[in-house]
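Student: With the sequence up front, the predicted model follows.
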Amino acid sequence: MHESKLELEYGINSDELANATINPKYRTIRHWYDVWKENNLGSSNDISVLQKLEEKKKYYEENGIIVRYSENPFAILVITSIMKRAHQLPFAKDIAFVDSTSSCDIQSHSVTFMLAPCGVGAVPLGIFITKGQSTVDYKAAFTLLKQSMPNGFNAQGFPKQFVIDDSEAEKQALQSIWPESKINLCRFHILQSVWRWLWDTNHDVLKDDRKILFRLFHRILVATNLHSAEEAYMTAIGQISTEYNCINNTVIPLKYEKWIKYVNNYWKRKELWCLVFRDASVHGHQTNNFSEVNVRIFKDIVLSRNKAYNAVALVDFICTSLEEYYLRRLRTFVNGRNDTARHIFEDQLKRAVSIKKDSIKKLSENIYRVQSETENTFYEVDVINGFCSCPKGKLGAFCKHQAAIYHHHEMNMPSLPAINTESRYLLAKLAFGEHVREKSFYMPLTAESNIISNNIALKEGADLNDQNNDDPHCSSSISQTITNNYNNDHENNYAHDYAQQIQNLFTKNLEKYNDTVSTSVLKKCLNRLQKVKYVAMWESFLSTAGSKIPLRHRSRATIHVQPTTLARRRSGVTRGSKRLPVGRPKNNDPPKKKRRRNLAENVEKNIPNAKSHGIGH
């Protein structure tokens, strides 16, 4: 590129192309780069790395970055400005995620991330660089964090629980440094390891029995109380004969002694992975997906899938590229350029469409009782702690009952997605610190309640009893209400007529074509109908049913082909009605697609699960 620029500027046969001061040789440039690396990054051995970090310590401190290191065992801690402020997040005292990755530099140092959840996902509390992934290495790294941030984790000094992979070294190190914290294992990695164990040919499990055994273990994991967990455990090892573990009077688990031993070993440490031993302080986080995403961000975006020169280069990448990445992501969210949180809230609000204001009772200052929409059941919601007694909300996740309370009573809750001004301002302070804009800058142009009401219309009409009769606008409001009620009555009549026509057509077509329709098609339709649980799902079913049948004939409509034509097409050709490519065919074969990383789907299909990275995953 440099020579091409000189050719355009001076000519293809100019003297400047032979001038080493203007057009240096590749060997000269390589030498300059080696000298720059030696001066700024040191050599590749650990002693030189620590010496270079000591030289750059003043530079880090001037930029508000904490860099601490230990010589033996080798460990480095990096805490940037955003990471410092992340320790002030409300959830930092409740839960933290820990995961490690290696092969990030030439010396294959291990990089460990410790993260806390927030409104945009998770942000690091600290990043560690160690020689390996042993208990001694982790202890040295975690000790540096405890010494550097004695009032970390929202001034508590430790989180209530860590979520990790099934790494014994990580678990022992965390328990040693923070004995007050509880260790939770990632739900996904537990189930993934069980599925891989069942597929291991050394364990001699028949293919047809693998799904049965996997679901028996899954029932232990998701049990709602200790009695159910114990009963599921006895069923999984064959001590109890039930419909779940028995086929043709044969108890499946009793066929495999290795399986019984495997489940017994897991049951001895059930407190680590069984959900019945967790509470609302996990805030709905049962996996360490945030850690997996953060590792991918670091390797793909920060390092561009290239190994760094040494540990000093890794520290510099963390302090610059990774810090800038999180700053941009936070800025995008607080500036209203990301609607993910609002979509999460609206999804739960759609599920709560049948929960009316009069079905919510206030029991105390922070306790509300919400009536279930499916059965005569009531759930209690603690708006201070973000807890609901429903299966989803009791582990701290945001549920439809909390969404209904926020919608009708505008009560802020810890588990509420970051959709209001307070949440955006908190994340803005996380990103910009003392340079954050005033709070009014992050307020929406339209009132938040109006935005929600416009996006999802849940209220059927105004309650006249709640209106003040002395209001001068009262008469106009009543007139408007009467008009709305009149329009609603007409719309309800139309809806009833349409529903009657749909029902008649369904009955007529079933009677007419029932003998020719395959059982699989009827079963698929039945499964879709059974999945309808609330109004939004029913509307979605009605709006998409029969989507392959054109509603009107148009000159531009696609010309469909016969089903037998699709069956005769060779591999690699489109199965739709698009125009087929013509001309000389390509010589190369179509690229092979990787198996999807969907554990539930792979279990249902009874195939092995795809593996992403690491030995123990």
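Tutor: Sure, I can see it.

Student: okay, CA-based contacts and neighbour counts for the rest of this
Tutor: Noted.

Student: Just the endpoints, please. Distance across stretch 588-595?
Tutor: Counting by CA to CA, to the nearest Å, you get 21 Å between the two ends of stretch 588-595.

Student: Not counting its own residues, what contacts that stretch?
Tutor: G572, N609, A610 (CA atoms under 8 Å, 6 or more residues apart in numbering).

Student: ditto for stretch 85-99
Tutor: With CA under 8 Å, 6+ apart, stretch 85-99 has contacts from 112-118, 123-125, 152-165, 281-282, 288, 290-292, 430, 433.

Student: 7 Å instead?
Tutor: 112-117, 123, 125, 152-154, 156, 158-164, 281-282, 288, 291, 430 (CA atoms under 7 Å, 6 or more residues apart in numbering).

Student: Now the element after the helix or strand containing F317, going C-ward?
Tutor: Assigned by DSSP states H and E, F317 belongs to helix 311-317. Sequence order places helix 323-334 as the next helix or strand after helix 311-317, per DSSP H and E.

Student: next one: that next one to chain centre, how far?
Tutor: 18 Å (CA atoms, centre = their mean, to the nearest Å).

Student: take a look at this one as well, against the first:
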Amino acid sequence: MLHSLRTYISHYNTQVGSECMALDITSDNKVVMAICTPLMKRVHEEVKHASELVFIDASSNMDRYGCSVFLLLTHSCAGGLPLGVLITSSEAEGVIEAALKLYRSLLPQKCFGGRGVQGPALIMTDDSAAEQNAISHVFPASQTLLCVFHVLQATWRWLWNGKNQIPKEQRPNHLQHLKRLIYACTEEELEELYQESLQDTTLSDKFKEHLTGYYGRKEKWAIACRLDLQVRGNNTNNFCEAAMRVLKDKILERTKAFSIPQLADYMSTFLDEYYQQRLIDVANGRLQNVIASRYMPQEKSIKLHDIRQLSDSQFIVTSQTSQDRGYDVDMELGHCSCHAGKTGAPCKHQAAVVKHFNVSSTNFVPVNDPQSRLLLYKIATGNCSVPSGFFDGLMTQPSVSGDISIMDASFPAEPVIDEMESIPTSQIDPNPAVASLRAQAAAQNHFDLRGSTRSAQTSSSTNDDDQLLEQFQNMHDDLCTKMKQSPDLYRPAIRAMLASYRGIKTDTHLVSALHTFGKYSGAAMTVRKRGLAAKNAAVRHLNLKGSKKIGVQPTSTARRCHMGRGASRLHAGRPPKSLRIQEHGYSRLSSSQSSAVVPLMRRRRAPAPHSLSHVVSLNKALGKTHSAK
């Protein structure tokens, strides 16, 4: 088998044109293998987050020889991106150290975002002494952090260990004391809560000793000790957990690899193809079920007049709770002075700057940034010869002072529509430059009021056009009169119309809107408003403005046997959690209660749940998904 593995490694390195895979045998006859594909090397060199924080996690039982697979990832607006894969036949400290050294020999010169072989600034793992010791030997300049979820998970298992003799009714209270320490806002609060826990008579002496042992290394798990570190809001290694599920579900399809050469082939080809397609989807704007909502700049409460620009990358955003307070935002560093943005995490203030000023940010998906989308495409494919403008929009969006896109310029929360005697565009528009461009377009008899340079189509009769424009002006005057007479009635409707008009991007869209004006009599607002109960599924999924999803045929939804009959495609891959939850909360009942309520159900012992919050609320033991470290 080792001969076949060496042959495959040699063939792969020759095929890609560089050394991306290596194999070694330790002194105690343990197999270690390191993989850093060309895509992973491009992530090393092009993603700056690789210099700040790297996640490492391991999982075993993926092949028939019981080898362990270590994934190294960094975070980005496109989710977790791979930096390397380690395959070992043991999880001993010496074996992991040998694998990391072998992996370090494959790295490019500008690896880890330019930091080189000294490694990233921070590395996050679970509470495994073997992993942390091996990392400190290979990357001594890197600081190791613990995933807070695994700290809580390990403590809950400790509390349920019979030899520790913690009363069952006291276990949730014991865990709550450690949770308070983890999520303390400041180090002073952390110290105060720790002293309170030591003086609490309800806590057992054995748990206080356990808590003291954790507190001695608080800099590894306490969030209050990370406020000056570039963790960017990542306090758990959820990226690795999600990547492991992708690896087991989508790459291996829940089937163990036959041998190590086959496992290496999956890690170097199919895993690469998955992340390549993921990056291409983000670059092309296909974000459904791919990107977490916090990476989408959807802030709506902060308006343009709440932001003051100091330089090309520095802004001051007024607080929404106190007008006397402002937050400093540095888009180049991706930082904000608010609590959420102190560590570089995406926050609503940065999202507002991205939305109103069209500024590029690595903390958000590049929706309106062609250069960032092009970078994601180059990382995915390695193709550097993409023609200029490949990811530009259909219409060129001119910019005004402050890099504000005319297409995305927002109106103030209280527009000056109340005074409608003679309202020029400059009074309604918050930006004089935008109003000037619109006035120029109107003076040139252009029908596109957003500054478009498209000329009006020439008709056969000029008189008919003049008459049409006169009727249009009469309608405008009539609306202004009604607004003055009943401002409370017409103000919300006019604001909604302006909001819909700002969302129009093309002439075809505008013409379609004009054709359908007045034909829905308020139904559009009812359908589009989120959270409004709909009478049936057809009305609930109706979207008069169109959708990014391609609908399915009604006949195909009628043939479905499951409960959901919506107009979206069927779920592919692992079934969602909702399908595994029994109706009416029977899963929360005891076995005797459940059999009494549902006598016809098949009686079998349900497996222990894996959700930590769920088992803590029920005061039950946590199911074992893997051996505790």
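Tutor: It's in. This is a predicted model, so every value here is computed, not measured.

Student: circling back to that earlier point, wait, which of the contacts of stretch 588-595 of structure 1 is closest to L445 of structure 1?
Tutor: For the contacts of stretch 588-595 of structure 1, the minimum distance to L445 of structure 1 (CA to CA) is 46.4 Å, reached by A610.

Student: The closest one reaches A600, doesn't it?
Tutor: No. In this structure A610 of structure 1 lies outside contact range of A600 using CA atoms under 7 Å: 11.6 Å.

Student: who's more crowded, the two?
Tutor: Neighbour count, other CA atoms under 10 Å: between A610 of structure 1 and A600, A610 has more, with 15 against 12.

Student: who's in contact with that one?
Tutor: R595, R596, R597.

Student: Export these as TSV, with columns for secondary structure.
Tutor: As requested, these are exported to TSV (DSSP: H, G, I helix; E, B strand; the rest coil):
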residue	secondary structure
R595	coil
R596	coil
R597	coil
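
Student: Break down the stretch 101-250 of structure 2 into its strands, ranges please.
Tutor: 122-125, 143-146 (DSSP state E, counting those that start in this stretch).

Student: Quick one, which of these gets closest to K303 of structure 2.
Tutor: Going by CA to CA, the one of the strands of the stretch 101-250 of structure 2 nearest K303 of structure 2 is strand 122-125, 35.8 Å.

Student: post-alignment, the closest one versus structure 1, mean distance?
Tutor: Superposed on structure 1, strand 122-125 of structure 2 shows a mean distance to its aligned partners of 0.9 Å (mean CA distance after the TM-score superposition for structure 1).

Student: What range does that strand cover in structure 1?
Tutor: Counting by TM-score structural alignment, strand 122-125 of structure 2 falls onto residues 161-164 of structure 1.

Student: try stretch 136-152 of structure 2
Tutor: So stretch 136-152 of structure 2 sits over residues 175-191 in structure 1, by TM-score structural alignment.

Student: Just the buried residues of stretch 113-130 of structure 1, please?
Tutor: Within stretch 113-130 of structure 1, the residues that count as buried by 16 or more other CA atoms under 10 Å are 113-120, 122-130.

Student: Which of the residues you listed fall within strands?
Tutor: Per DSSP state E, strands hold the following members of those: 113-118, 122-130.

Student: ok, so of those residues, who is nearest K362 of structure 1?
Tutor: Taking those together and measuring to K362 of structure 1 by CA to CA, the closest member is C118, at 28.7 Å.

Student: what does that closest one align to in structure 2?
Tutor: With TM-score structural alignment as the criterion, C118 of structure 1 matches S76.

Student: Only the buried subset of the contacts of stretch 85-99 of structure 1, as a ChimeraX command please.
Tutor: The following ChimeraX line selects those of the contacts of stretch 85-99 of structure 1 that are buried, judged by 16+ other CA under 10 Å:
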select :112,113,114,115,116,117,123,125,152,153,154,158,159,160,161,162,163,164,281,282,288,291,430
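
Student: still on that earlier bit, redo the contacts of stretch 588-595 of structure 1 as a markdown table? Include secondary structure and distance to S453 of structure 1.
Tutor: As requested, those are exported to a markdown table (DSSP: H, G, I helix; E, B strand; the rest coil; distance: CA to CA, whole Å):
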| residue | secondary structure | distance to S453 of structure 1 |
| --- | --- | --- |
| G572 | coil | 48 |
| N609 | coil | 43 |
| A610 | coil | 43 |
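
Student: State the distance from the match of C118 of structure 1 to H49 of structure 2.
Tutor: Taken as CA to CA, the span from S76 of structure 2 to H49 of structure 2 is 7 Å.

Student: Check G84 of structure 2 too.
Tutor: 15 Å.

Student: just N238 of structure 2 next, same as before
Tutor: 16 Å.

Student: swap in L178 of structure 2?
Tutor: Taking CA to CA, one finds L178 of structure 2 at 30 Å from H49 of structure 2.

Student: same thing with Y194 of structure 2?
Tutor: 33 Å.

Student: same thing with I182 of structure 2?
Tutor: 24 Å.

Student: And L532 of structure 2, by the same measure?
Tutor: Noted for L532 of structure 2: a distance of 40 Å to H49 of structure 2, by CA to CA.

Student: higher neighbour count, these two?
Tutor: H49 (22 against 10).

Student: do you know which of the strands of the stretch 101-250 of structure 2 lies nearest F315 of structure 2?
Tutor: strand 122-125 (28.0 Å).

Student: All set now, cheers.
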